[in-house]
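Q: Sequence first, predicted coordinates after that:
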Amino acid sequence: MFSLRNLTRRASGMVKRSLPIKRKTCVATFMVINRRAHETTEKEKDELEDEEYDELSSRFLGIAPGGHGALVLQPYIKWGANKKRNTTPELQLEEAVTLLKTLQNWRVVDKMCVSLMNLKKKELLGKGNLESLKIKVRSNPEITAVFISTNLLQQVQIQELRHILGVPVYDRYSIVVQIFRAHAKSQEAKLQVAIAEIPYMWMKLNVVKETREEHVGTFESHRKLLQVRETKLKNALLKLKAQRHLLRSKRLQNKIPTIAVVGYTNAGKTSLIKALTGDSSLHPRNYLFATLDVTIHQGTLPSRLKVLFVDTIGFIQDVPATLIEPFVATLEDAMNADIILNVHDASHPDRQAQMDHMQATLKGLIKDQVVINVANKIDRISEDIPRLNMLGVSATKLIGIDGLRDELDKSILGATGRTIVRIRVQSGSRASAWLYKETTVTNVEADPENAQYLFMDVITTELQLKMFRVFLKKYE
């Protein structure tokens, strides 16, 4: 009754005409499981809430609810092997300023660049620069803190500088942790932020011990407090990893293609996902680290194939690996995706340094997936996009989005082992119903030689074809 006459005829391109797709159950199930992964029990919430720890962390991290008027200092290596050659001190300084402005109630009072031979001196700066900085700080009462834009200062450096300048001193680690704290909304994100600050807390506690700032009994109490909290958080992280493993297993079981959207912070990842999916529930925000959760969003490619877009935390230069490490549990979802969509801000003045950082970061994370590089925000630049050697789009103006969808369509078939196959089946048969349920139907045409039969173009895997053959043998 059923024919396999054209089973091996494979289309070379996308078929434009299509019928509505009925395969929604597995995608919906996956989305529900993803939402549940973000839900947290009351017990887990209690592990994150600890008044005694909050008091200690506020002191160690230098959290100031009322904010600070800060002087931003950008140190840079003037020459030698450690000199950065893909950026400038001025561009680095501007990123540091933007980073600081992300914190509520903080403002930039003054800023300066300082050249150094290295970052290892006890006072960090030479005598001349140190004296100049000291005069700037002490002569301006609006300066209540100094932000030194390097990934992690030695604790002895912070102590020395604070003593000389008379105001709190922050590095990028302490500032980014505070931004993470402010932007973490879900319990999952709060857990990862809580773990990210633990190494910094240990460093601060060791300084307290060495400088004997606390009574021995108080120090021991704080040590036990930190030790207990770290153990609880690590156990909670293991549970999170198990939940994420369940998500990945469910995705593999349902064979839903996934596209991970990664990029430098504020490159426009969420805006791009909104443009690709039409998801009106997404509300992109124009500031650094607006997204701290890995979230899943359903989309449909031109071929009518259902896919999942994975939104991820943004990356940034000059932060310790320990700050990002807790987020690896959720980043693994992205790194196991079928395709990596690497989004760059084409309009950013420090674009090259950001691109280099992303390339180096992804090299250590991805496996052998196809990486599609996208230059976002092209509506803000005048240069020729082909020079960027990537697809140019504007997520907010919807420029180039259709072209990107087409590129994703082509790439996802090869990445997931799918092909477009034309199959001849009887109209209204069990075979046609099976194809609608188990594959993605892109086009249906009546057989011109026999009106009782249809030609169905479907996107399918080799496994699905084998299952279809078994099905036909059963009902022939």
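A: Good, I have the coordinates.

Q: Please count neighbours and contacts with C-alpha atoms only from this point.
A: Noted.

Q: show me the contacts for T312.
A: Neighbouring residues of T312 by Cα atoms under 8 Å, 6 or more residues apart in numbering: A260, V261, V262, T291, L292, D293, V294, T295, L331, A334.

Q: scratch that, L71 is what I was asking about
A: Residues near L71 by Cα under 8 Å, 6+ apart: V108, V109, D110, K111, M112, V137, I143, A145, V146, F147.

Q: Go through the contacts of T312 and say which is closest to S432.
A: A260 (32.5 Å; Cα to Cα).

Q: how close does the closest one get to T295?
A: From A260 over to T295 the distance is 10 Å, taken as Cα to Cα, to the nearest Å.

Q: Mutual contacts of these two, please.
A: Residues touching both A260 and T295 (Cα under 8 Å, 6+ apart) are V310, D311, T312.

Q: wouldn't the second one be in contact with I296 here?
A: Yes - here D311 lies in contact with I296, judged by Cα atoms under 8 Å, at a distance of 6.4 Å.

Q: for comparison:
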Amino acid sequence: MEKVILVAASLKGEKYSKESVAELERLAHTAGGSVYKTYEVLLNAYNPATLIGKGKCEEIALEVKANDISAVIFNEEITPAQQKNLANIIPAKIIDRTWLILDIFASRARTKEGELQVELAQLKFLLPRLSGKGGALMQQTGGRRGGMGTRGPGERKLEYDRRRLRVRIAKLEEEIEKVKKERGIRRARRAVVPLPQVAIVGYTNAGKSTLLNTLTQETAVYADDKLFATLDPTTRRVKMPGGGQILFTDTVGFIQKLPHNLVSAFRATLEEVSEADVILHVKDASSKDISEQSRTVFKIIKDLGAQNIPMAEVFNKCDLLPHYPLAALKNANPGAVFISAKENKGIKELLKKIEETLLFKWHLKTIRIPVSKAYLTGFVYENAMVKKRVENKDGSLTLKIMITKGNYDKIKKEL
């Protein structure tokens, strides 16, 4: 573990968020850092040269020298000029919240698609921070150490100048566009199969992957008690209690101040959300910052243009809450479902809620197909989710189905 110092700067008179500082500490830990000390700096105004005052910078520099500190991590995004000036004063890697998140993403990318998207976001972030030909990461990483803040393209592309970087960015955008088209083809194939699609979204570490593993009764999705355990979307079929199956897709976790370049680069992946029939918003019931986390998730959903998709809310990790706080949370959120994915509690109620939410688009119908219209049976199975089938004595079929209005109208027209 690398020893790091955190710097949380805020303006006097503005609301100070202890949760944001605690989250920065978790981000640092996820990236492989051990927090030695946290500086909470109140300012009348941000210093355009160094974000915080020069005196505080020099104080931090002395702490770095005396205690072999590897990196200094700022909670706010710092400009290229501030980056350079801070690196000239403080003898350690200078990392801001944005780069820290990008660094974590680089270490978590497990597929070619994920690596492409992370590299694109990192290079777009680095482009204005080049210190000249051959210096792509020298200021960003302190130019002296590996480890935290140097994962991804920084490990192998220090020789890039601006022109080469722009060429690489264009190439990555081209490759990601291919990924986008391939994802579109896969979604189109899934659309042929008459299964409703649910996108699992939520703040990072809310337990989305654990929930998907519980729903599928397997451990096909990597789950860990760390931020951004999952980068690449995973889709699995889940059997419903009332019959039929639904496709659930686990997505990358959201976070406050999620870097714009990252949202842009991961748009091909996040489009899974905007194509869903239902969005399942998973919340960490044990979080002290649940309201702010929810606002962050809603904002990103809106940015994706998915705000009009029906949503079901579920509070996870309820096993971590004492009785009275949990009761208060339930009273404040009467339309939500309360579960513990880890302990497999509340899952039946959750699936029932999802089926109810699906009724906004997928309608529950019962149809009878006479022998003379037997050719319709194939169409029904191809375009609806059959929950129950009864073969009648007269040879007809009675089917209980979930189906979209358009396909139901087609069947009714034939009947």
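A: Received, thanks. Every value quoted in this text rests on a predicted model; they were computed, and no experiment measured them.

Q: Just the TM-score for the two chains, thanks.
A: Once superposed, chain against chain, the TM-score is 0.84 (TM-score structural alignment, normalised by the length of structure 2); 388 aligned residues with a Cα RMSD of 2.9 Å.

Q: Is it possible to get a markdown table of the contacts of T312 of structure 1 that adds distance to G403 of structure 1 and neighbour count?
A: Converted to a markdown table, these look like this (distance: Cα to Cα, whole Å; neighbours: other Cα atoms under 10 Å):
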| residue | distance to G403 of structure 1 | neighbour count |
| --- | --- | --- |
| A260 | 18 | 26 |
| V261 | 17 | 26 |
| V262 | 19 | 27 |
| T291 | 26 | 23 |
| L292 | 28 | 23 |
| D293 | 28 | 25 |
| V294 | 25 | 22 |
| T295 | 24 | 20 |
| L331 | 27 | 22 |
| A334 | 23 | 28 |
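
Q: taking those one by one, which sit in helices?
A: L331, A334 (DSSP state H).

Q: could I get the contacts of T312 of structure 1 as JSON lines with distance to C26 of structure 1?
A: As requested, those are exported to JSON lines (distance: Cα to Cα, whole Å):
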{"residue": "A260", "distance to C26 of structure 1": "19"}
{"residue": "V261", "distance to C26 of structure 1": "22"}
{"residue": "V262", "distance to C26 of structure 1": "25"}
{"residue": "T291", "distance to C26 of structure 1": "26"}
{"residue": "L292", "distance to C26 of structure 1": "26"}
{"residue": "D293", "distance to C26 of structure 1": "23"}
{"residue": "V294", "distance to C26 of structure 1": "20"}
{"residue": "T295", "distance to C26 of structure 1": "17"}
{"residue": "L331", "distance to C26 of structure 1": "22"}
{"residue": "A334", "distance to C26 of structure 1": "19"}
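
Q: I'd guessed E272 of structure 2 sits against A199; true?
A: Yes - E272 of structure 2 is within contact range of A199, at 6.8 Å (criterion: Cα under 8 Å).

Q: so what sits against both of those two?
A: T249, T251.

Q: ok, which stretches of structure 1 are strands?
A: 9-10, 69-77, 107-116, 145-148, 169-170, 258-263, 295-300, 306-311, 339-345, 370-376, 391-392, 418-426, 440-446, 453-461 (DSSP state E).

Q: Structure 2: matching residues for the first one?
A: Pointing back at strand 9-10 of structure 1 there. On structure 2, no counterpart of strand 9-10 of structure 1 exists by TM-score structural alignment.

Q: helices or strands up against that strand?
A: Other elements packing on strand 9-10 of structure 1 under the criterion 3 or more Cα pairs under 8 Å, 6 or more residues apart in numbering; DSSP states H and E are strand 418-426.

Q: Now check F315 of structure 1 against structure 2: what is it aligned to?
A: So, by TM-score structural alignment, F315 of structure 1 is matched to F254.

Q: Which residue, other than its chain neighbours, is closest to the counterpart of E313 of structure 2 in structure 1?
A: When structure 1 is aligned by TM-score structural alignment, the residue opposite E313 of structure 2 is N373. Of all residues not flanking N373 of structure 1 in the chain, N342 sits nearest, at 4.8 Å (Cα to Cα, 6 or more residues apart in numbering).

Q: Please identify, among the contacts of L71 of structure 1, the one with the most neighbours.
A: V146 (27 neighbours; other Cα atoms under 10 Å).

Q: and that one, what does it touch?
A: Shown in contact with V146 of structure 1 (Cα under 8 Å, 6+ apart): A70, L71, V72, L73, V167, P168, V169, Y170.

Q: how close does the aligned partner of the second one in structure 2 sit to L42 of structure 2?
A: Meaning L71 of structure 1. Under the alignment by TM-score structural alignment, L71 of structure 1 pairs with I5 in structure 2. Noted for I5 of structure 2: a distance of 17 Å to L42 of structure 2, by Cα to Cα.

Q: Same check on A49 of structure 2?
A: As defined by Cα to Cα, A49 of structure 2 lies at a distance of 16 Å from L42 of structure 2.

Q: Map I69 of structure 2 across to structure 1 for me.
A: Per TM-score structural alignment, I69 of structure 2 is aligned with I143.

Q: Quick one: residues contacting its match.
A: With Cα under 8 Å, 6+ apart, I143 of structure 1 has these contacts: H68, G69, A70, L71, V109, D110, V137.

Q: Using CSV, please lay out those residues together with distance to L413 of structure 1.
A: As requested, the contacts of I143 of structure 1 are exported to CSV (distance: Cα to Cα, whole Å):
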residue, distance to L413 of structure 1
H68, 52
G69, 53
A70, 52
L71, 52
V109, 53
D110, 53
V137, 59
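
Q: any idea which of those residues is the one closest to L435 of structure 1?
A: H68 (62.4 Å).

Q: looking at it, the closest one is touching T144, isn't it?
A: Yes - using Cα under 8 Å, H68 of structure 1 is in contact with T144, at 5.8 Å.

Q: When those two are compared, which one has more neighbours?
A: Taking other Cα under 10 Å, H68 of structure 1 and T144 do not tie; H68 has more neighbours (22 against 19).

Q: and that one, how far is that from K111 of structure 1?
A: Remark: distance between H68 of structure 1 and K111 of structure 1 (Cα to Cα) = 14 Å.
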